[in-house]
Structures are given as C-alpha cells and as structure tokens.
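Student: output the structure for:
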Amino acid sequence: MGKLALHWKIIIGLILGVVWALISSKLGWSSFTINWIAPFGTIFINLLKLIAVPLVLFSIINGVAGIGDPSSLGRMGGKTLLAYLVTTVLAVALGLTLVNVVGPGKLVDQESRIDNRISYELWAQEQGLEIKDGVNYLQDPAFLERAGRISELVKASPEDASVSEKMKTANATKEAGPLQPLVDLVPQNLFKSLTDNGLMLQIIFFAIFFGVCLLFIPSEKSAPVIKIVDSIMEVFLKMVDFVMQASPFFVFALLAGVISKMAGDDIGKVVEIFKGLSWYSLTVFLGLVLMIFVMYPLILKLLVRVIPYKGFFKAMGLAQTTAFSTSSSAATLPVTMECVEDNLGVDKKITSFVLPIGATVNMDGTVLYQAVAVVFLAQLHMIDLTIGQQLTIVLTATLASIGSAAVPSAGLVMLIIVLGSVDLNPAWIAIIFPVDRILDMCRTVVNVTGDATVSSIIAKGEGMLHYDATKNPDDAFDPEK
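Tutor: So this is what the prediction gives:
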C-alpha cells in the first residue's frame, strides 16, 4: 500500500466505505457507523474548509500582486469570467439536450403522470397561473372525481420542513432588488465574511481589492507584505499535504456515513430510492460523465493542445476523488490548486487568481443537473415546456449559478428559482431529494474539472503553462518534499 498512488488509496477508501455501510446496514450496525465512524468524515470536510477560506484570501492577494500590471489583471479577469460563462452555457445546453432526448419523466407509468398533472393544475389554479400548454384535465368531466380525491390528498399532506426552509431562502433571493447581488458582493466586515461559508464572494472581492492596492503603492512598501502573504499561503498548502496523507481513511468514514444515513438498517431503502428515480439519476449522471470525459478534454484539445487526454486525468485524479467524497468545490480547492499547479504546470499567478474564483462562480455540474431536474419534473407532471421556457431555463440557471455560492444548500435553493422562472411548483424539489446527495458528489467532480480546464486555458493564453508529462502527480502531496 505504501507505493500505491494516493488517488488509488482514496478510491479504495470510497469502495470500502460503501461496502462497510451496506454490511453494517445488513447487520443492524448503522447507528454505530453514524455515531463512531461518520464523524471522522465530517472532520475531514471541516479541515479542508478550515484551510480553504484563508487560502482563498491569501492566494488571490498573492496572485493579483504577482501579476504586477493592473491592465494585465483586467485582461485576465475578463478572460476568466468569459471562459467560465461559456462552459456554464455548454453544460446547461447539454443537460437540456439529454433530458429531451431520453425523456426520463415520460418513462413513469401514465396513470401516475395523470395524477401528477391534475395536482399541478390544482396548484396553478391556486396560484393564479396560466397553463401554457393548452391542456386542462380539471375542465374534463371524466376527471372531476379524480381531481377531488387528489385535492383532498394534497391538503392532507404535511409540508416538508426542509423544502419550506429552502423556499423561504429562494423567495428572499428573488424579492431582493436588481442590484442586491452587487451590494452583497461588498463586505461590511471582513471577519464576518471569513467566518460565514456563504460569503466567499465577499472574501474574493476584498482579496482582489487588497491585491490591486498593493500594485499602486511603492515596491519597497508592498514587497514585505507580498512576502508575508506568500509565506502564509505556503503554510496552508503544506497543511493540505499533511491532511491528504490521511484522506483515504477520512473518505472511508465519509462514504460510510452518507450511505448509512440513507439506508438506516434497511439496504432496500437505497435500492428503492434509486429504482424510483433511476432514469432521472442516469440522465444526470450521463450528462456529468460527458462533461468530464468528452466536453472538457475536447476544449483542452482545441485550445491548449499540450496536455494529453490521459495526462489530464492522471494530473487531476486526486482533486476529482476528493471532490466526489466531500461534495464541496470550496473544500476541494486546496487540493485542486496543488494538482493544477504542480501536475498540470499552471503558473501560481494563474492558479491563485483563477481557481478561487472558479470554486465560487463556476458551477457547470450544478447547472447541468438543474436543467435536467426542471425538465424531468415537468415531464413527470405531463407538462410540455416551450422552446422559450427552455431558453429561460438556460438564462436563469446560468445567472443563478454565479450567485449560488452566496446561499446555503446552493444547488437546491437555486433549483427553486429556476422552477419558478417557468411557473412550476418549487415544492417539487422534494421529489428528487432522495438522490440529491449522491448526484451532488458527482456534479462537484464536474465543477472541479471545469475549474482546472479554464485555468489551463488562461495559462496557455498568458504563456504561463509548463506541463511536464514526466512528473509524478503524487509528489505534490508529499509532506517531506
């Protein structure tokens, strides 16, 4: 095991975690797993987040100050945001294409879909919304009795507390003024921003502002500050090295906890969850796989050229497995930075600036999942979305992804907003709740891979890419190096 590459050790930890969770569920040990093993997975995420926030602050300051020329900073910033916007639009377009071709919601039995359609029409009637596809079961006498029965069932159903909480957050986001995102970008108190995980954009704003100011003061005064910032950043990167040595065990604990919480002492629960949402889950998964293994390598082939297909995945393997296990781009950021810098050969000036921004605003996996989820839920309720409504999904999902890091449970909260943009019931997110955690792990891998792709493109354009095919990726995470 000592000579085995670290990312393979993490994959073994992932597999063993799933196997242990299934065995403990079968033997009735789930509560032991949740109480005595799962907490180590939480510790792992906490450690990475502990490192990630200050690392974002100091790495961006270091990256901006290292650019040296304010005009270069503006050019690089523009390229970065444009590249992230393009990959986001590609992701949501791919998601819409797949869900329309596969039609996962149409594969559910017809009677269930008719019931769903009637419940949608009742909700639309209550909300005073116009039904745009021209179908109305409530006006058909043949469905009058059925509509009455479904209406009673809807009234008797208790409100899901978690859905209600996310809807309140989404409503607050929608009701804010048009310039509220700009207001939220500027922190009142840096220390409050540093202690609140949802305020990463404020940290980025302060870091860029601080770094730009360093460029406009005499070098004899800025040099000591830059040296201190660079040294602090190196300390945090070394902390990542040490944490990653124990990551296979932490990942084992994390996966064991996730599966145990889903299954309890009944393995059948997990099977039933995925059976019921199988076509939806497969469609999302297929889209995410195509983004990782086709779309990003194609972009690299066209725009970067020097990084080979296998070389890219060998370089990013550790960041991708960490992203899968943590379900957090921010928590994975320290690992992503080292993989991109040390394995792909992207200059520190690029990684320090592009990757922290990407971890906050680049949500390719999230927007792809949102596109699939919205159309799937519409299909499930026998609603035919028009081309105009699907273009609205593209626009809303793209804009929502930029601000999604500023709210808790970002993906599901933003999904509520996207559903609302095409007049669908936001409470439907409860339907896809059961498989959200596993799919979240997969879409985080897409987000991290997208960040690495964009940073490679920017580095190539700036002449700061020095890929070395002979370098061993695991050397980046050796605390003794």
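Student: make it CA atoms for all contacts and neighbour counts henceforth
Tutor: Noted.
Student: residues in contact with Thr396?
Tutor: By Cα atoms under 8 Å, 6 or more residues apart in numbering, Thr396 lies in contact with Ile417, Val418, Ser421.
Student: any idea how far it lies from Asn62?
Tutor: Thr396 sits 34 Å away from Asn62, going by Cα to Cα, to the nearest Å.
Student: and stretch 209-222, how far out from the chain's middle?
Tutor: 34 Å (Cα atoms, centre = their mean, to the nearest Å).
Student: I meant stretch 75-86, not that one.
Tutor: How far stretch 75-86 lies from its chain's middle: 19 Å, per Cα atoms, centre = their mean.
Student: just the buried positions in that stretch, please.
Tutor: Buried residues in stretch 75-86, defined by neighbour count with 16 or more other Cα atoms under 10 Å: Met76, Gly77, Lys79, Thr80, Leu81, Ala83, Tyr84, Leu85.
Student: now the fourth one, what's its secondary structure?
Tutor: So that's Thr80. Put simply, Thr80 is helix when judged by DSSP: H, G, I helix; E, B strand; the rest coil.
Student: which residues sit in contact with Ala378?
Tutor: Listed by Cα under 8 Å, 6+ apart, the contact partners of Ala378 are Gly105, Asp384, Leu385, Leu424.
Student: where's it, which helix or strand?
Tutor: Of the helices and strands defined by DSSP states H and E, Ala378 is found in helix 364-380.
Student: Proceed likewise with the subsequent sequence, for comparison:
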Amino acid sequence: MLFRTSRIHAAAATALSKVSGKGRAITATLYIGALIVGSLIGFAGNTDINAVMDFIATVFTRLFSFIAVPIIAVSLISTLANLSKNSKGGSIFAHTIFYTLLTTILAALLGAVLFAVIKPANVPAALSSSAADVVTKYESLSYLEHIQNIIPNNLLQPFVAGNVLSILLVAAAFGLGIATMKESKNKEALISVISGFQELLFILIHWLINILPLGIMAFTAQLVTQLEAGIILGGLATYFGVVISSNLIQMFVILPLILLLKGLNPIKIARGMLPALAVALFSKSSAGTLPVTMASAEDNLHVDRRVSRFVLPICTTINMNGCAAFILITSVYLLQNAGIEIGFSTLLTWVFIATFAAVGNAGVPMGCYFLTLSLVSSMNIPVTLMGIILPVYAVIDMIETSLNVWSDSCVANIVNKTMQGKLPEEA
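Tutor: A predicted model of the protein is given here:
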C-alpha cells in the first residue's frame, strides 16, 4: 500500500510534530540568546575564542552538508517511487514548477525595475590589479560547460562533488524507474530500505536542530568578526543598495502578498520556518539548509511529508529568487560599466536570461557569484568588475540564501494547501 507508515515512524512523527507555543517561545529565546552571545564574542575580538567559533561553525557547515546530499536524493527517490499514476504526483510537480517560475520571474522583474529607477552609478575606470586577478581564473569558464557538468559520468561523482543538480537528476531517474517497476517483493523491499534510510536521516536532522543554537552562536561570532574587518562599498554603494533592496522587497512584500492571496498567513509561516531561515542566513547555502527546511515545514507547519519531501528538494535546486535578482542586476551593471546603454529591451531580455540561469544554479555558498561570472564571461562581457563586487558579496549571499529558503518555504506551503484533500490517506 502506498505511503505505509511503520509503528516506529508513527511514534516518531507524533513526538516530533505539533510543537507547542511554549516550546516555540523557548526555541526563539535560545536563538536570540545565541545571536546576542555570538555578537558579543565577535566584537570582543579574542583570537583564541574566535578560532573556537570558526571551528564550531565549520563543523556545523560540514554536518549540514553531510546530511543535505543524501536527503536530497533519498527524499526525491522515495517520493517518486511511491507515486502511482493514479496519485497526484503530477499535480504536485506542476504546481511546484509554476510557483517556482512565478516567484523567480517576479524577483528578476523587481530587480530590473529597481535598477531602472535607482540607476546605480558606475565604478571609476581605474580598477586595481587585485580585482582583475580575482576573476582571471574564472573568465575561461563557459556557461555551456556549467550545464554540461550537470550530466554525471558515473554514479558516485555527483555525491562526492556535491553537485546538487546532478544529484537531483540521478534521484529523479531512480525514483521514476522504481515507480515503473512491476509490483513485486523486490520493489517493495527496495522502497522499504529507501524509506527506512530517509527516516534515519530525519532523526539525525532533529538531533542537529536540538543543538542549533550553538551553531548560530558560532556563525554570528564569525560574521561579526568578518564585518569588523571592514567592507568598503565606495562606488558600489548604489549597486549594493539595488541588490539588497530587491531581495528585501521580494522577501517582505512580494512573497507575503502571494501567500495572502492563497489564504495563508505569512507571519505564521515565517515563525514556523525560523530555524531554517536562521541556518540559511549564516550558512549561505540553501542546499545545506534543506534538512532544517524540511523538518521545520513538517514539524512546525504540518506540511504533508509527501509534499515537503518532494517539493523542497526540487525548490532548493531550482527556486533561486535571490540569485535571479543578483544575476540580472550584476550583469546589467557590468554592461553599463562597459559603456553599453541600458534600455527597456535590454532589461526585459535579462529578466528571462536571469530567470533561467538562476534555475540552473547550485544552492551552495557563492554559487550565484560564480554562475554569474561564467555566464557573463561566456557572453564576452568584461568581468573584471566582479573582483570589486566580491568583498560585498558575503553580505549579499547571506540575504540571497535567506530569500531562497523563504521562497522555497512559501512554495511548499502553497502546494500543500492546494493539495489538501486531494492526496490519498496514509496507512
């Protein structure tokens, strides 16, 4: 029977779901306390303590990455394998793609509008040699090569390299292959093993969430230390303002409006997704945040696990609102600095280029930066300015990743509400 649930899983689901208001308040207090302590440690500037904070932050980053890679594959394989032709798998996928493209296009369009209105000033022509050196080794990258690298040449390569798009492709192929197998003991055993492994991963995820305040403290201390070193905006102030403004408006205005139109409470959803948003902000990796995103959606907002474990791995890979805005604004800014006049047709063209380029981005730290660099260099656009943008990208990357995870959360909750009453009952 589809989506059968063992007694062990039922007990675990009961224990891990329906977090009380008091429990959420305690969790929020711990997060706030971690932020305060981490900030104080960062401002103190003690070298030895900062080294410990860097160590803890690195450990957490590695642990989330360790779990994220298999959870993407296992969740998608398990969901697709359990979807029969009579189920609503096709409908879930269609709604996921629709809202992913909708939110991503809106993000790119918003970036274009803000660029046209604010008109960021050009950077002085004299670029430091160090800025040129930063991008030299990336200028030869081809965007077509980036797409080509999605196709794996062996089974283990995507998992070893952490190539999220390749993992998604392999998982989709395996999941659909299992779904088309004839009903047999072998198929049932295969699905049982995959489902069991999935539940094991979620137990590990919840263990990590329990000690998450320690990680947030370390991430905060690390960030404050980096910011104290100083970020010089100079002529990039208006460019920086356009990128950040587009992300914040998308985060606090556009996406909440979409939720309200669908009859959902954005404040309630934001509160439930707080652990994921916190991890996204500091880890700067939507793929690395995926385990917390899935757990938050299921435990705090009671999103159907068949929806969350299908929608969120896909969204983490292709739903890049922040990246779409960055690609458009940065690419057009590079064109403007190269002396090319930016008109309506140029901005409109880049809305679509940025949207589809963002879909191909990997949800890893600085993934959008290097994707943009390879994209514009393949179009023979001068890219030396990317070296000057790099010092401010750390802050941009944090906000972008938070926006990406917030958008993923919105899409998952919208699809979940759309599919209510349409999915078969779980046994």
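Student: picking up where we left off before, can I get the buried residues of stretch 75-86 of the first structure in TSV including distance to Ser25 of the first structure?
Tutor: Output for these, formatted as TSV (distance: Cα to Cα, whole Å):
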residue	distance to Ser25 of the first structure
Met76	51
Gly77	49
Lys79	49
Thr80	46
Leu81	46
Ala83	45
Tyr84	42
Leu85	43
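Student: the first structure: which residue goes with Leu390 of the second structure?
Tutor: Under the alignment (TM-score structural alignment), Leu390 of the second structure maps onto Phe433 of the first structure.
Student: and the gap between that match and Gln379 of the first structure?
Tutor: 17 Å.
Student: who has more neighbours out of those two?
Tutor: Comparing Phe433 of the first structure with Gln379 by other Cα atoms under 10 Å, the one with more neighbours is Gln379, at 23 against 13.
Student: my guess is the more buried one contacts Val102. True?
Tutor: No. With contact defined as Cα atoms under 8 Å, Gln379 of the first structure and Val102 do not form a contacting pair (11.0 Å).
Student: buried ones among the contacts of Ala378 of the first structure?
Tutor: Gly105, Leu385, Leu424.
Student: shouldn't the last one be within a helix?
Tutor: No. Going by three-state DSSP, the assignment for Leu424 of the first structure is coil, not a helix.
Student: need the contact list for it.
Tutor: So Leu424 of the first structure contacts Ala378 (Cα under 8 Å, 6+ apart).
Student: picking up where we left off before, residues in contact with the match of Leu390 of the second structure?
Tutor: Contacts of Phe433 of the first structure (Cα under 8 Å, 6+ apart): none.
Student: for Ser65 of the second structure, same thing?
Tutor: Ser65 of the second structure makes contact with Ala287, Gly288, according to Cα under 8 Å, 6+ apart.
Student: give me the range in the second structure that stretch 339-355 of the first structure lines up against.
Tutor: Mapping stretch 339-355 of the first structure onto the second structure (TM-score structural alignment) gives residues 296-312.
Student: give me the contacts around that stretch.
Tutor: Contact with stretch 296-312 of the second structure is made by 16-19, 75-76, 79-80, 92-93, 96, 269, 272-276, 290, 293-294, 408-409, 411-413, 415-416, as judged by Cα under 8 Å, 6+ apart.
Student: go again with 6 Å.
Tutor: Contacts with stretch 296-312 of the second structure, where a contact means Cα atoms under 6 Å, 6 or more residues apart in numbering, come from Ser17, Ser75, Leu76, Thr79, Gly272, Met273, Ala412.
Student: many thanks, we can stop here.
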